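Peer 1: okay, here's the prediction I keep looking at, along with the sequence it came from:
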Amino acid sequence: MRIMHTSDWHIGRSFHGNSTLPALRGVLEALIAQVREHAVDVVIVAGDVFDSAAPAADCYTLLTDTLVGLRDAGARVVVTSGNHDSAARLGFQARLLREGIHVLTDAAAVGTPVTIDDADGPVHFYGIPFLEPALVRTIWPGVRTQEQALGRAMEVVRADAAARGGRSVAIAHCFAAGVDPTPHLERDIQQGGLDVVPLAHFDGPDYVALGHIHGRQRLSDRVRYAGAPLHYSFGEQGKPRGSWLVELDADGLADVEWVELPVPRPLKTLHDTFEALLTDPAYAEYETAWVCAEYTDATPQLEPMRRLQARFPHCAAVVHAPSAARRQDGRTYAQRVRHARSDAELFEAFLEHVREGEGATERERELIRDTVEERSLAEASA
């Protein structure tokens, strides 16, 4: 049996204010083509199908088109809910879906697998939706953390799999021990209650398909994260996008292969002076990329985003990152003004204050002197 393990589609997510739906549609169409090319039997989507609990209508359209496309490509589909999904909204139409598409969102049903047969017998797919401890205490009294909830769920899975016999696959959405976190995700983990789940909790199944981390991760031969199909933050740039192609034989796990997905628009962080970012030919290759521009000038630039987008139309973020630490003498603005002995020094005091210790450049001092002199002459002749 050939299984394609994917996760974290985050349908409806924006990227610095830009819709990702068109790019994601293209990537998911490529996934459908890969399923057909590799004669995949089952596609797993391990949670975070949507990016929010209340997705827009066009998000449902993309999901429907993709599920139908995967089924038409010859694969059965098993989908579970993640912490970004609303289990109720994702699962409400489960019984209405066409044969071969399974959406598993009920925590009470983790011990009831989707069983799919191949030439070597049955394979039991146990879908574990995101388990919110407060909501599963009625099922497993005493559960206080997600780690405890996953532990109880896997006990149920192992017991049922042992009774049924044959091979098994578990699907979960969590933060497992040993994983390298996705940048900027740790805060969401703490606020969402996703504590670390020990790897030993996943003992038993022939393969464990995990979701939640946006980069591919191999925790063991049989426990892996597939990551997201798109880059959703600059912290993810450079990380490959794709899915795991898992092969089971009569004895269990036989092979796992990484299958790359196309990257519609690469991400690049550029770090240089503002002038170099605007003019250096070395950056020409990034003019069609998503760009995060970090300019190192000592002082902030006027309208940096507008000016950078003239060269990089897809510049999505601009950061002022001075290359040297600014001088700080501890003086307040009032103290700086009191010590100014002339109009020119008053200008200097103002610039040092707003620039956090960085005063006027030599050219600016010349302009200040000329302006002050012109003003003095005009007042004298009035």
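Peer 2: That came through, no problem.
Peer 1: contacts, neighbours, all on C-alpha from now
Peer 2: Will do.
Peer 1: mind checking the SS state of R224?
Peer 2: Put simply, R224 is strand when judged by DSSP: H, G, I helix; E, B strand; the rest coil.
Peer 1: kindly report the same for S376.
Peer 2: At S376 the chain is in helix, as set by three-state DSSP.
Peer 1: tell me how many other residues surround it.
Peer 2: Neighbour count for S376, taken as other Cα atoms under 10 Å: 12.
Peer 1: for V263, same thing?
Peer 2: When neighbours are counted by other Cα under 10 Å, V263 registers 17.
Peer 1: quick one: it from A228, how far?
Peer 2: Using Cα to Cα, to the nearest Å, V263 is found at 11 Å from A228.
Peer 1: Q217 too?
Peer 2: 11 Å.
Peer 1: neighbour-wise, which of those two wins?
Peer 2: Taking other Cα under 10 Å, Q217 and A228 do not tie; A228 has more neighbours (24 against 17).
Peer 1: residues in contact with the more buried one?
Peer 2: Taking Cα atoms under 8 Å, 6 or more residues apart in numbering, we find A228 in contact with 6-10, 213-215, 241-242.
Peer 1: filter those residues down to the ones in strands?
Peer 2: Among those, the members falling in strands (DSSP state E) are 6, 242.
Peer 1: of the contacts of A228, closest to L248?
Peer 2: The nearest member of the contacts of A228 to L248, counting by Cα to Cα, is T6 at 16.6 Å.
Peer 1: isn't the closest one up against L245?
Peer 2: No - shown here, T6 and L245 do not form a contact pair, counting by Cα atoms under 8 Å, at 9.2 Å.
Peer 1: more neighbours, those two?
Peer 2: Taking neighbours as other Cα under 10 Å, T6 and L245 compare with T6 leading, 26 against 22.
Peer 1: A further structure is provided below for comparison with the first:
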Amino acid sequence: MRILHTSDWHVGKVLKGRTRHEEHIRVLAQVVEIAQAERPDLVIVAGDLYDTAAPTADSTRVVTRALSALRRTGAQVVAIGGNHDNGPSLDALRPWAEAAGIILRGSVGPNADELRITGETAEGERWQLIAVPFLSQRYAIRASEMYELSAAEANQTYADHIARLIEKLSEPFGEKGVINLLTAHLTIVGASAGGGEREAHTIMGYAVPATIFPKNAHYVALGHLHRAQQVIAPCPTRYSGSPLAIDFGEEENIPSVAIVDVAADKAARVRDVPITSARALRTVRGTLEQLTTVNLPDAWLRVLVRESPRVGLREDVQELLPNALEVRIDPEMMPSRAGERMGQRAGRSPRELFGDYLDSRGNAEEGVRELFDELYDEVSSAS
């Protein structure tokens, strides 16, 4: 059978105040085009459909239309909730999803059997999929309580609870002639975060070892980390990565979806298909004169300016580069204060403290200190 594995759409993402709504429409349209060309039997969306737990109506429309379009290609579609999604809200969409032939699992409920999904391809290949949405620490414990934990077991780590849950859910694995699949939204120890996942759920307390996956799984489709990568594990395990760079920390990632060919008696073969319809994210640096040579009209830019700080510098840069979403002084231009003793705050006036700040940033712009005095006096008088 053939699988299209994607994750971390983050629909609704706003980058430095700039909406990416149109980009998401183009990106997901390209994912659908790939599905039409590759003809997968199953599409797995491994979490983080949305960028926020309270998506707008426009974001909901984009996601539901994309899922419906993927289903119309003839593939069976399974999507799970990620840490950015509102699991109960995704579960509330299940009546719509079931009517559309789409399987949604937003959260882990009291009935573990709901996380076991079975199907059959048009050619008669049988498959079973364990679908594990993102679980926070407390919900991981609650999910494990289904299995009558002792007090000592209840106090074990997040990884222990996830391992126990997956072990229990995958008990049916092993039936001859059936393709065993698993999808989850979590962090694997040793995997590369890819520079952009900013949630606390990437810290080691939420990381699990790849050894939690059963050896007899034919493929494990992961979401949560945005860089496409293979994971060393007892079975074929992969992050598909995000189909677009979510922030400037991910500009080196290559957005893609994974196409997986697998059979009950053959090892999974995976290839990445690039997604090219989103704007690239690029970091450029230089003086104003050097920035005049930058020619990246189709990219969102982070600009590191090699100039002394001054009033109006940001505006000058954005006039040169209208697609500059972030403008900062190049850190290499900042004076080093290593080893210097910081001045004491006690007994010093706000003007003196502000003057120290300007000095530390190399800002000698005339009138800035006087303007601070005027603003401080105005605020103090109002108070």
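Peer 2: On my side now, so go ahead. If you're wondering where the values come from, they're calculated on a predicted model, not measured in any experiment.
Peer 1: TM-score of the superposed pair?
Peer 2: TM-score of the superposed chains, computed with TM-score structural alignment, normalised by the length of the first structure, equals 0.81; 341 aligned residues with a Cα RMSD of 2.8 Å.
Peer 1: which residues do V263 and A228 of the first structure both contact?
Peer 2: By Cα under 8 Å, 6+ apart, V263 of the first structure and A228 have these common neighbours: R241.
Peer 1: coming back round to it: buried ones among the contacts of A228 of the first structure?
Peer 2: The neighbour count (16 or more other Cα atoms under 10 Å) marks 6-10, 213-215, 241-242 as buried among those.
Peer 1: for the residue nearest the centre of the first structure, which non-adjacent residue is spatially closest?
Peer 2: In the first structure, the residue lying closest to the centroid (Cα atoms, centre = their mean) is Y232, at 4.3 Å. Computed as Cα to Cα, 6 or more residues apart in numbering, the closest residue to Y232 of the first structure that is not its neighbour in sequence is F15, at 6.3 Å.
Peer 1: and that neighbour, how many neighbours?
Peer 2: By other Cα under 10 Å, 14 other residues sit near F15 of the first structure.
Peer 1: so what's the corresponding residue of the second structure for it up against?
Peer 2: Aligning on TM-score structural alignment places F15 of the first structure opposite L15 in the second structure. Shown in contact with L15 of the second structure (Cα under 8 Å, 6+ apart): 246-247, 325.
Peer 1: between the residues you listed, which is nearest F173 of the second structure?
Peer 2: Proximity of those to F173 of the second structure (Cα to Cα) peaks at I246, which lies at 35.5 Å.
Peer 1: helix, strand, or coil at the closest one?
Peer 2: Recorded secondary structure, I246 of the second structure: coil (three-state DSSP).
Peer 1: could you pull out the strands for the stretch 201-350 of the second structure?
Peer 2: 207-208, 219-223, 229-231, 237-239, 256-263, 266-274, 280-286, 299-305, 324-329 (DSSP state E, counting those that start in this stretch).
Peer 1: how much does the fifth one stray from the first structure?
Peer 2: If you overlay the two and look at strand 256-263 of the second structure, the average distance to its match in the first structure is 0.9 Å (mean Cα distance after the TM-score superposition for the first structure).
Peer 1: residue range for that strand in the first structure?
Peer 2: Alignment of strand 256-263 of the second structure against the first structure: residues 242-249, by TM-score structural alignment.
Peer 1: just checking, what packs against the longest helix along the second structure?
Peer 2: Identified as the longest helix of the second structure according to DSSP state H is helix 21-38. If you count contacts as 3 or more Cα pairs under 8 Å, 6 or more residues apart in numbering; DSSP states H and E, helix 21-38 of the second structure packs onto helix 57-72.
Peer 1: next SSE after the helix it packs on?
Peer 2: Scanning forward in sequence from helix 57-72 of the second structure, with DSSP states H and E defining helices and strands, the next element found is strand 76-80.
Peer 1: quick one: the helix or strand following that next one to the first structure mean distance?
Peer 2: Using DSSP H and E, the helix or strand that follows strand 76-80 of the second structure in sequence is helix 87-92. Compared with the first structure after the fit, helix 87-92 of the second structure shows a mean deviation of 0.7 Å (mean Cα distance after the TM-score superposition for the first structure).
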